[in-house]
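Enquirer: This is the structure alone, sequence omitted:
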């Protein structure tokens, strides 16, 4: 790589921050924010600086390894591919296609190569036992979007650059820079909001980093967000504040929602939420009476017992107050590569509950079962039991509930393979680890998070470093395994056409596909009409084609469609290469009704499955609030799930894996700051240092997510030195939101007591 400054997108979280990386003699000398990036505008967080640490980490695997009686042994790629394909094929032949399980981790969605190769790989494996981080994360948003708007990833995004009121419930964008709302430089955008005379209101069980800079903050009891939101809906109807605005005629079943909210008055929910009735009414009034306002919810509301209902009601509140499809409210993005429209054109809008898991009968979503039932499917004998397992860029032992039980399950497998460049708490169970190249050694385009960004942009990054001849990218690994599995299934030979297709796919890779998608999209290089054809002639040609004709669908997606005339044109891979800072495609704009994918072209305001689940919410009102301490997670700007803790610069300083507890609860339990506390529940117990703070609500305790690097056999020395404890060793995998199948990661009841080492306990 040439000396000088190179511009890229940081891939470590959803924020898509632009970075400027200085390189000299093949080494990184500095990483800073790219002032000319149209989305992040020079902002970066400490994780971006640690890109260098990940790239240079001597403990990162670079060749395939297999587990032997004497330890891990390196092996050649062909040998590794043969072994893995043979073992997976043999498992499928002996026990059936569902005897193989697959888990996909979050880093896959930051990698366009992996995304392109994943579906061919999954088809080659052929199993219905598929899992991912989705059900520990955003599944309520996906189901709500599918039911209300007709597509699982059509998310309404807050137009934070133009709003005057931002209500944030169960989210911490000061630490995350957004989640399902890509918003780099949240602090800078908050300053701009205040300069406009705007206001930030936060509702959370913890006074988070975001709450500390809010204009208004309210504590809320974990797991009660659905009650708060339903009481806000109740207030809107009671005080005649409902005005659906531009979504007016599109929103159906408004009366059903009114009837559903009748018994959820602010007085009825106050004791359960911990929020005064008048405060609830004021929140509803502020949202209704501020023309440019947006209500945003995220992890705290998603990953709880009523995550589905809470997410649905948040969408409903934005619609009932006229904020959907309105500048300053919440709008749908128009990315350069529109995976929503592409998926809809091929009938891939999403689906839910077409089948149910073997052991616990949990519903699938878009072909995946909830991650909370992985251990069940491995440990429970019978037809369809998982005997071989594949993980791709994931560490579910630390990121899924009841991690110790999952440890036990993975240890008993017949065979396991991991596509990962770290020997971590999950991959230590693998028989073979296939390490892909690191992010700076491959090209980058953010296919997924461009769809969730607060501004439409497009950016392509060339690889920064040569990975070397004896390495493989993620997509190369997945395609090679898929190819070999298909050949084994066909007894060693594929039809010539299929064989040529596989070879071409593996040779071309994802970038030509990326170029095709860019060129054929709404901003594409095909923006100029075909020579000699005026726009009316093109419109007539499209009208003559049958409604479901593939050519008509492609034309509707492309820049030939009159609908996209106002958008900038000329995007292609080559044009993005010439603009390394990225291309600004403009602010979010109204797009209804064209953006809807429901069968009747309406917004389904009261989906029946959500209405049916309200009976469960009613039961909460008839019982007093539960005694005991409620456990919640938390996020830190220096951490990203479980895989950033092998960077010394990110873990140095004061330990961040602590038990936050309110002074009243600490006094009652005899805890002092610096003590070690044992946190115990049905799944197990952990020991963590005590941090006494009034930033946590009474009767609530908090432990951060992603730690627990004390398991034997991990190959990450820095992470092991700063092991912390895994919150998922306490959380039960039997507690889920029955509506959607999401794991309950916030709001489980725990016991807390002073911890004494065994020797001290014996003396006592």
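Expert: Yep, it's here. If you're wondering where the values come from, they're calculated on a predicted model, not measured in any experiment.
Enquirer: hey, let's count contacts and neighbours off CA atoms from now on
Expert: Will do.
Enquirer: Let me see the contact set for residue 148.
Expert: By CA atoms under 8 Å, 6 or more residues apart in numbering, the contact list for residue 148 reads 598, 603-607.
Enquirer: which of these count as buried?
Expert: The neighbour-count test (16 or more other CA atoms under 10 Å) marks 598, 603-607 as buried among the contacts of residue 148.
Enquirer: re the thing from before, report the two members of the contacts of residue 148 separated by the largest distance.
Expert: Spatial extent of the contacts of residue 148 (CA to CA) is set by the pair 598 and 606 at 13.3 Å.
Enquirer: another one to put next to it:
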């Protein structure tokens, strides 16, 4: 059979690049970018070009696994596995109530709406509100801050017409996230700079993105909110704000001015390790531009005062009028997802945090980003009414990604039932009672919905052009395997438990299983462009007719953007009090011998969170998770590239392999999150080795009071040499 080329959608990350597959005898042999695509222009990353390795991995879960009487996971026919799960789940609900069942959806579960909608429908059917996701363990400050500040109905000024872009704690050229649209970001940034865009980056590391910046504030980590407050003070002191927009569309201006008074550039620069004039220059450059946008990333969200940082970033945008006005074109109101209301106005406020189902620890509750995932281990371990006794983990790896790993392990082992839906047996699914291997990737239909839908999560994240794509299933699962779509697991459990499923009032047919395409039709029933029309264009299509002028707000519209939300002004007061004082987290290094440094998060080219660590083509380039140190610090510790080190906090001690990096600021150690324990046999079949940052983090110390997210970046650690050079 001759090789065949088909259009497809990569699902390694949220960018969902348009690609072309080469199929030979029904098997993917090559993935390249689609050069004719008007949005991606042929872009793919190393992860996407090797995505098909997931399908053919020798350690893929092709048959359900169940824990036997000997404590080991053993293959089991699919029907028997589903019968066993349904029976145990029914018994748990009967004895302990619906709240005893929880679900966690990880990164790998979010790229097919059919899975998201069906697991929510299942939880609705059993009556459990305990739904958690990776959103509250990464950047929950984004939607929470947006709810506190208010969402602008016409959306932010687009990157393609911006004169300035401020990127805070993000590296979009690697992470596909933050500031530069994640759809071929290098090309977009290059073209923007050619037409005159000025890039400002606030980051402790001279990242790939920072190297392109006109101004890089290479600060000490954990000071992003203070730097933004100082920039706002400069803008207000020098009357650089858009007074007309502020007067017409905002409230709380005076409270904001009072709250930032303590944040002089001199006071903040002394703490952040900057020159005061650099802060002033950043403020003037951002405010002096005609159009622009500021966005934050994982690093600044995981650091102390993450929600406040996101709020101040929105305030900065609003003070400078960085929103689409009435009559200006909204480049993409939405094709599959309605990204904006299309009206140039502050939308009606929505709850930010502290609503819905309360968490039984730390005074937390539901948030605009979802339930606080970091509190889930305590919900499992805390006895009493409402204790979680059964957990579904879908496309995630809590053991590698959640903080306070020892507590996570204790919690997972204590469950009456742990079910993992996972393509491979990893650190979490190794502890499960049942492991179900899913169909995924090119084995199931896909749409570009997630590329637009992500705009709901944070500012300036959605697809900038009115473009959409549909991809049918292109390959079959391996022969004789028993893998099913993740949504089908919950559908089949519902049938066995005599439950009825529905999605926004639309009932599932519980007598005849729907297809994934059926569920996509249901999910996208109200899409601005019908899915059938998008199917007519296998390589995707732009729909320029969707771009429309923003409508003016109603004359009696009562809502305004909030510049001085009381909760955020209280946070600013606490931050002002902390200026010049060591973080409370610094106590975590007391009593340990070694060189104290500040641990920051980062992204790697070769992996996406914990996904991809076990793929040979990705592993060849970097077979471990390096501990990046500035040569000055490495010299003081007495290590070089390849040498063994230890990182220690009060929460734990982990091994690592040093790598000298000039781009890391002195006083900082940079390590990626999401890796398993190097010494616990959890790296998979020859997969990446540690360092397991999760073991260094304490979920009950220094957490964000709105989202519950623990401090996971700018964490004080001791780094010391650990014996002879590593292999």
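Expert: Yep, it's here. Bear in mind that the values here come from a model prediction, so they are computed numbers and not experimental data.
Enquirer: what TM-score do we get after superposing?
Expert: The TM-score (TM-score structural alignment, normalised by the length of the second structure) is 0.88; 694 aligned residues with a CA RMSD of 3.3 Å.
Enquirer: related to what we said a few turns ago, could you redo the buried ones among the contacts of residue 148 of the first structure as a markdown table and give each row secondary structure and distance to residue 287 of the first structure?
Expert: Output for these, formatted as a markdown table (DSSP: H, G, I helix; E, B strand; the rest coil; distance: CA to CA, whole Å):
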| residue | secondary structure | distance to residue 287 of the first structure |
| --- | --- | --- |
| 598 | coil | 27 |
| 603 | strand | 20 |
| 604 | strand | 21 |
| 605 | coil | 18 |
| 606 | coil | 20 |
| 607 | coil | 23 |
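Enquirer: mean shift of the top helix by length along the first structure relative to the second structure?
Expert: For the first structure, the helix with the greatest residue count under DSSP state H is helix 77-95. Once fitted to the second structure, helix 77-95 of the first structure is off its aligned match by 1.5 Å on average (mean CA distance after the TM-score superposition for the first structure).
Enquirer: Report the secondary structure state of the equivalent of residue 128 of the first structure over in the second structure.
Expert: Superposed on the second structure with TM-score structural alignment, residue 128 of the first structure falls opposite residue 129. What DSSP: H, G, I helix; E, B strand; the rest coil gives for residue 129 of the second structure is coil.
Enquirer: Tell me how far residue 129 of the second structure lies from residue 104 of the second structure.
Expert: Using CA to CA, to the nearest Å, residue 129 of the second structure is found at 12 Å from residue 104 of the second structure.
Enquirer: the more surrounded of these two?
Expert: Taking neighbours as other CA atoms under 10 Å, residue 129 of the second structure and residue 104 compare with residue 104 leading, 23 against 20.
Enquirer: wouldn't the more buried one be in contact with residue 132 here?
Expert: Yes: using CA atoms under 8 Å, residue 104 of the second structure is in contact with residue 132, at 4.7 Å.
Enquirer: Could you pull out the buried residues of stretch 452-466 of the first structure?
Expert: 452-465.
Enquirer: And stretch 405-421 of the second structure, by the same measure?
Expert: By neighbour count on 16+ other CA under 10 Å, the buried set for stretch 405-421 of the second structure is 405, 407-409, 411-412, 414-415, 417-421.
Enquirer: tell me the centre residue of the second structure?
Expert: Note on the second structure: the residue nearest the mean C-alpha position is residue 138, at 4.9 Å, using CA atoms, centre = their mean.
Enquirer: Skipping adjacent residues, who's closest to it in space?
Expert: residue 298 (6.4 Å; CA to CA, 6 or more residues apart in numbering).
Enquirer: and the one you found, how many residues sit next to it?
Expert: Number of residues near residue 298 of the second structure (other CA under 10 Å) recorded here: 26.
Enquirer: wait, what's in contact with it?
Expert: Residue 298 of the second structure sits next to 138-139, 169-170, 601 when contact means CA under 8 Å, 6+ apart.
Enquirer: from these, which is closest to residue 683 of the second structure?
Expert: For the contacts of residue 298 of the second structure, the minimum distance to residue 683 of the second structure (CA to CA) is 19.8 Å, reached by residue 601.
Enquirer: what does that closest one align to in the first structure?
Expert: Using TM-score structural alignment, residue 601 of the second structure lines up with residue 633 in the first structure.
Enquirer: To what extent is its match buried, counted in neighbours?
Expert: Using other CA under 10 Å, residue 633 of the first structure has 21 neighbouring residues.
Enquirer: Residue 354 of the first structure now?
Expert: Applying other CA under 10 Å, I find that residue 354 of the first structure has 10 neighbouring residues.
Enquirer: Assign the residue lying closest to it once chain neighbours are set aside to helix, strand or coil.
Expert: In space, and not counting its chain neighbours, residue 354 of the first structure is closest to residue 364: 6.7 Å by CA to CA, 6+ apart. Following three-state DSSP, the label given to residue 364 of the first structure is strand.
Enquirer: Counterpart of residue 364 of the first structure over in the second structure?
Expert: Counting by TM-score structural alignment, residue 364 of the first structure corresponds to residue 366 in the second structure.
Enquirer: Let me know the closest of the buried residues of stretch 405-421 of the second structure to residue 147 of the second structure.
Expert: Nearest to residue 147 of the second structure, judged by CA to CA, of these is residue 408 at 30.0 Å.
Enquirer: per the alignment, that closest one corresponds to what in the first structure?
Expert: Using TM-score structural alignment, the partner of residue 408 of the second structure in the first structure is residue 406.
Enquirer: Just to be sure, its match is in a strand?
Expert: No: Residue 406 of the first structure is assigned helix when assessed by three-state DSSP, not a strand.
Enquirer: so who does the closest residue to it other than its chain neighbours touch?
Expert: Leaving aside its sequence neighbours, residue 406 of the first structure sits nearest to residue 375 (CA to CA, 6+ apart; 5.2 Å). Residues near residue 375 of the first structure by CA under 8 Å, 6+ apart: 405-406, 409-410.
Enquirer: Specify the local secondary structure of residue 375 of the first structure.
Expert: Under three-state DSSP, residue 375 of the first structure comes out as helix.
Enquirer: what about it, distance to residue 747 of the first structure?
Expert: 22 Å.
Enquirer: hang on, the earlier thing: would TSV of the buried ones among the contacts of residue 148 of the first structure with distance to residue 621 of the first structure be doable?
Expert: Output for those, formatted as TSV (distance: CA to CA, whole Å):
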residue	distance to residue 621 of the first structure
598	33
603	29
604	26
605	23
606	21
607	22
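Enquirer: of the residues you listed, closest to residue 44 of the first structure?
Expert: Comparing those against residue 44 of the first structure with CA to CA places residue 603 closest, at 37.2 Å.
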